[in-house]
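1. predicted structure and sequence below. I'll ask about it afterward.
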Amino acid sequence: MTTNTPKLNRDYILEWLEQLLNIPSPSGYCMKIMKLIQQEVKRLKFQIELTPKGNAIITIPGQDNDHVLALSGHVDTLGAMVRSIKPNGMLRFTPIGGYAMQTVEGEYCLIHTRDGRTYEGTVLSTKPSVHVYSDARDWKREEANMEVRIDELVNSKEETENLGISVGDFISWDARARLLPNGWVKSRHLDDKASVAALLGILEWIHRNDITPTRTVKIILSTYEEVGHGTAHIPADITEMIAVDMGALGDDLSATECDVSICAKDSSGPYDYNMTTRLIELAKREQLAYAVDIYPHYGSDASAALRGGNNIRAALIGPGVHASHGMERTHADAIVNTAALLIAYMMEPWTA
């Protein structure tokens, strides 16, 4: 069988993935990562604009301007914010995004003050040692029982405040990104920086080959997806939207970390029948490893756009990611093939 799979620059995608993973960007604190993306998009000669809430909209001119296709990914990640400073100088934190507390216990983190200073810390249970606390193993891992130990000489609330740390400061988790020679990628925040790297790979492919898509495409990079309202509002000329996010794995789901996962339904309901069907057909045509699954505890930027009242058709795909919202892992093949499937779709003509 002959395929039209494009020759994507795998090294470019993985190099950008590593850069993105190592830039702190919890929801609402995405200024640095967006500035870097802006520079690269302009280097590739595409128009990019930022919305008032900080989302980026990148326009790829196409032959058909009447049926604009949006591809969305999100640069924001899970994280936390300082809720209060304890009398002993430790920090109580409040989560940003939905994760289980046990997934961040023992994690290194950065505290970002509003005057630009950064301090290292570690997330711990308030009963962190089995040598001291008889119930340390059974101590419930919930917000009230967790804290951040700051790597500075502080033993009181006043000493912590003297560092410039205040309530409302952002806390980011150490991504611990590892890109292995055999293609495995393990890191926090593959949700959704793996997909953002795939979208940058598409831009690089279009620029390198001087391609004009069949339809005008707008890539939307959102900054509040993890808290539910990333793309609640999108440009009015968009007809279809594909959310490019991580594919959920486990339980009775069939996708693997090497697959492009196509979501037929998540917690917000079913995605567009015709779009999903066409994505399946194109994955078959391009001989891409793929799976179709249901994500029962999941919402996407496409969900947010639909709930925001946007009159669009929507679909959801992404590279399979194991242990989502924890220590995640995917494979380079899944990321590259996600980009290939998106290119196949964007080169298709609009069908009513």
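-> That came through, no problem.
2. please make it C-alpha for all contacts and neighbour counts, starting now.
-> Noted.
3. quick check: buried residues in the helix or strand that residue 191 is a member of?
-> Applying DSSP states H and E as the criterion places residue 191 in helix 190-209. By neighbour count with 16 or more other CA atoms under 10 Å, helix 190-209 contains the buried residues 190-207.
4. from the contact counts, what lies against that helix?
-> Counting contacts by 3 or more CA pairs under 8 Å, 6 or more residues apart in numbering; DSSP states H and E, helix 190-209 is packed against helix 10-21, strand 64-74, strand 313-321, strand 328-331, helix 332-346.
5. dump the ones you listed into JSON lines; add mean neighbour count as well.
-> Formatted as JSON lines, these follow (neighbours: other CA atoms under 10 Å):
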{"stretch": "helix 10-21", "mean neighbour count": "19"}
{"stretch": "strand 64-74", "mean neighbour count": "23"}
{"stretch": "strand 313-321", "mean neighbour count": "28"}
{"stretch": "strand 328-331", "mean neighbour count": "22"}
{"stretch": "helix 332-346", "mean neighbour count": "25"}
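6. so which of these gets nearest residue 110?
-> Among the helices and strands packed on helix 190-209, the nearest to residue 110 by CA to CA is helix 10-21 (14.2 Å).
7. ok, and what's touching that closest one?
-> Residues lying outside helix 10-21 but in contact with it, judged by CA atoms under 8 Å, 6 or more residues apart in numbering, are 33, 175, 177, 179, 187-190, 193-194, 196-198, 200-201, 332, 336.
8. structure two is appended below for comparative analysis:
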Amino acid sequence: MTYPNTKETISLLKEIVSIPSPSGNTKEVITYVEKFLNELNVETRRNRKGGLIATLPGKDDANHRMLTAHVDTLGAIVKEIKPSGRLKIDLIGGFKYNSIEGEYCEIETSAGKKYTGTILMHQTSVHVYKDAGKAERNQENMEVRIDEKVHNAEDVRALGIEVGDFISFDPRVQTTASGYIKSRHLDDKASVAILLQLIKQLMTDNIELPYTTHFLISNNEEIGYGGNSNITPETVEYLAVDMGAMGDGQSTDEYTVSICVKDASGPYHYELRKRLVQLAEDHQIEYKLDIYPFYGSDASAAIRAGHDIVHGLIGPGIDSSHAFERTHEESIENTAKLLYHYVQSRMVL
């Protein structure tokens, strides 16, 4: 038995987080994932939303599994070009303005041109604005300073920048000697890297799965509907692989795989949850059970869409979700091990 290589997973993760992919503008990263899978001779297809589905045939083709991770991230979009030549933004995904203050960013025009900038408070300079520390971090006060010689809206439009252009945040990915991975967008590109390495290991070892298994790399999860379609009628189990959220009252940490009991959508399937726990215990995999109070996944989106499936949710523990995220290689490894055994296990029904 050979588990997916954790160092290779982290190397792949660093590449994926470095590709801008805010929800609504994910073509480049989907192409990257598609190329990775095609080089493994894995059958893939794109859905109309722009997501990617890879399929591994199994012994049982009457009952299918689907695993999903999402490659879309938080981001922003140009709301208004201000008379000063700065940009007012609108957020893509559920996060707060304070979490992007001071962040470097990239503006991509509809023609494909890219410009760098910085997200700042309008009242940033303490030498000028008495309320610099007290002013609210909101849409009215925060703006993008473009790294080009612009003095007014006309100068900005001359660059090709317009309302509706996408803005991505610098991931600032780093790995440490102590095993931590620090980066924006570990939600959920850590899980995407884990699934890709899992598929690579299954192909390398020529492992035949017990059931035909689909892997959906969804691209609209952060806005609520990435994984709610393209689920085959034969699909019985649907497992979302997404981050485990950390904070006060949570049991999730950065070193184990988090198995979700319940989120804002309600409880996940009880029997599947128990099966995941049993697999973890049988194979000495470190795990934590947890509840995420303000959270939804592609699996819960699929349930809301009316699919008759058994749904579950696991993932690596991520600190400071939707902000300055961090996890540890041990969490990546434990998540990969549980998935490796899960895809080779029998179904709950």
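-> Thanks, I have it. Fair warning: this is a prediction, and the values are worked out from it, not measured in the lab.
9. which one in the second structure is aligned with residue 40 of the first structure?
-> For residue 40 of the first structure, the aligned position in the second structure is residue 36, judged by TM-score structural alignment.
10. revised request: answer the last question for residue 276 of the first structure.
-> Using TM-score structural alignment, residue 276 of the first structure lines up with residue 273 in the second structure.
11. next: residue 239 of the first structure.
-> Residue 239 of the first structure maps onto residue 236 in the second structure when the alignment is built from TM-score structural alignment.
12. excluding its backbone neighbours, what's nearest its match?
-> Nearest residue to residue 236 of the second structure in three dimensions, chain neighbours excluded: residue 309, at 5.1 Å (CA to CA, 6 or more residues apart in numbering).
13. tell me how many other residues crowd the one you found.
-> Look at residue 309 of the second structure: counted by other CA atoms under 10 Å, it has 20 neighbours.
14. how close does it get to residue 299 of the second structure?
-> If you measure residue 309 of the second structure against residue 299 of the second structure using CA to CA, to the nearest Å, the figure is 9 Å.
15. which residue is nearest the centroid of the first structure?
-> Residue closest to the average C-alpha location in the first structure (CA atoms, centre = their mean): residue 192, at 1.8 Å.
16. thinking again about what came up before, list the contacts of the residue nearest to residue 236 of the second structure.
-> Listed by CA under 8 Å, 6+ apart, the contact set of residue 309 of the second structure reads 235, 236, 237, 238, 303.
17. mind checking which of those residues land in strands?
-> In strands, defined here by DSSP state E, the members of the contacts of residue 309 of the second structure are 235, 236, 237, 238.
18. make a markdown table out of those and add distance to residue 315 of the second structure.
-> Listed next are these as a markdown table, based on distance: CA to CA, whole Å:
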| residue | distance to residue 315 of the second structure |
| --- | --- |
| 235 | 21 |
| 236 | 20 |
| 237 | 16 |
| 238 | 14 |
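19. looking at those residues, state which has the most neighbours.
-> Using other CA under 10 Å as the neighbour definition, these reach their maximum at residue 238, which records 29 neighbours.
20. my guess is that one contacts residue 312. True?
-> Yes: counting by CA atoms under 8 Å, residue 238 of the second structure does reach residue 312; the two are 6.4 Å apart.
21. mind listing the shared neighbours of these two?
-> With CA under 8 Å, 6+ apart, residue 238 of the second structure and residue 312 have common neighbours residue 299.
22. to which residue of the second structure is residue 58 of the first structure aligned?
-> For residue 58 of the first structure, the aligned position in the second structure is residue 54, judged by TM-score structural alignment.
23. what helix or strand does that match sit in?
-> According to DSSP H and E, residue 54 of the second structure maps onto strand 52-56.
24. so how much does that strand differ from the first structure once superposed?
-> Here strand 52-56 of the second structure is compared with the first structure after superposition; its mean distance to the aligned residues, by mean CA distance after the TM-score superposition for the first structure, is 0.6 Å.
25. helix 186-204 and that strand, what's the angle between them?
-> 30 degrees (axes from the mean of the first three to the mean of the last three CA atoms, to 10 degrees).
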